[in-house]
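Participant: A predicted structure for the sequence below; I have some questions about it.
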Amino acid sequence: MLTSFLTSCNGYPRLLNFPFEPGGRGLNSFASELTPQVTASYIVFVSDRNGSQDIYLFDAQKRQLIALPGLNSLDEVASDPSISEDGRYLVFAMSRQGKSNIYLYDRQTQQKRSLTDNLQAEVRNPVINANGDRIAFEIAQDGQWDIMVYDRSGNPITTF
């Protein structure tokens, strides 16, 4: 498991050493690789390797990128991805024509949908919990940044 890659026998973190792939088909490339998030099996990150700021998913056990059909678009700028522990759900911020939204992508159905279209506020920095049923993100309302928590369906959670 990837967690064994992340710590050595004495518990101190160590560098993940994946080979460089000049063609952009691996984890490391000539492009900028931004905001990585790691689970036991996956690394999700943003890269500009194809000329736009897109989300990439790397399977650390198979040592290869995983296709994400329907996720990335040339007219959108992706940022801050987060992934559920099983790798099924990804959340991320997406900006299009100056409007930011938080999106959920389901790898099983290959569907991307906005969770925050109805909010008249700026949103950023989403994270998803391990089992993929709660998403937290920052929201700018009333002149300050606050934290909102939604369920996977896009409904606010007010009690814990």
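Facilitator: Arrived safely.
Participant: hey, let's count contacts and neighbours off CA atoms from now on
Facilitator: OK.
Participant: what about the helices in this protein?
Facilitator: Shown for the chain, the helices assigned by DSSP state H span residues 2-6.
Participant: so where do the strands sit in it?
Facilitator: Remark: strands assigned in the chain by DSSP state E are 33-38, 42-47, 54-59, 64-66, 77-83, 89-96, 99-106, 111-114, 122-128, 134-141, 144-151.
Participant: Below is an additional structure, to be compared with the one above:
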Amino acid sequence: MKFILLSAIATLGLSACTANLSFQQLPFDAGDGTINSPAADMEPQMADRYIVFSSDRRRRQDIYLYDVVERRLIDLPGLNAQDAIANHPSISQDGRYIVFAMIRQGRSGISLYDRQTRQLRNLTNNLQAQVRNPTISADGSIIAFESSVNGQWDILVYDRSGRPLDVPTDPR
């Protein structure tokens, strides 16, 4: 049996984060039925009962969602695309919203998936810059990510609808 040590983000916020460390003993499956597989499972993030991660299980890098309570992978219709590379996922506390970085046709973007409506939206479609490392607030209303829009890596903050938020950059 394979063991996984997960650093789980329980509460995400712009002013403070509370991190919990949990140890999960989960079954191994040579197929796609569980979280432990022979594939490379990367960047796990945990919120409440869910673990979201990227994996190369189907010979492409996709986003997966595992329910720790039900001990199974959850179907995410409309999230993964054959012509895209998905990575660095983050999930809202209730598991409704998943944000992740996606590269399609050589262009990076930050995508938001709503599990309730099964809709996927590119939040940075109009941003002419490279983007990476998104994270989402616990309630799913705020997304922060890195952007090269100013020729360096800066943090941008958007609301869930894809509008940039005016966040002061001077900490004084």
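Facilitator: On my side now, so go ahead. Remember, it's a predicted structure, so these values are computed and weren't measured experimentally.
Participant: any chance of the strands of the first structure in JSON lines, plus distance to residue 22 of the first structure?
Facilitator: Listed next are the strands of the first structure as JSON lines, based on distance: least, CA to CA, whole Å:
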{"stretch": "strand 33-38", "distance to residue 22 of the first structure": "13"}
{"stretch": "strand 42-47", "distance to residue 22 of the first structure": "14"}
{"stretch": "strand 54-59", "distance to residue 22 of the first structure": "16"}
{"stretch": "strand 64-66", "distance to residue 22 of the first structure": "14"}
{"stretch": "strand 77-83", "distance to residue 22 of the first structure": "22"}
{"stretch": "strand 89-96", "distance to residue 22 of the first structure": "26"}
{"stretch": "strand 99-106", "distance to residue 22 of the first structure": "28"}
{"stretch": "strand 111-114", "distance to residue 22 of the first structure": "29"}
{"stretch": "strand 122-128", "distance to residue 22 of the first structure": "29"}
{"stretch": "strand 134-141", "distance to residue 22 of the first structure": "34"}
{"stretch": "strand 144-151", "distance to residue 22 of the first structure": "39"}
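Participant: Out of the ones you listed, which gets nearest to residue 13 of the first structure?
Facilitator: Comparison of the strands of the first structure against residue 13 of the first structure by CA to CA identifies strand 33-38 as nearest, at 13.2 Å.
Participant: what's the matching range in the second structure for that closest one?
Facilitator: Across the second structure, the stretch matching strand 33-38 of the first structure (TM-score structural alignment) is residues 41-46.
Participant: Tell me roughly how far that stretch lies from the first structure on average.
Facilitator: Here the mean offset of stretch 41-46 of the second structure against the first structure after fitting is 0.4 Å, by mean CA distance after the TM-score superposition for the first structure.
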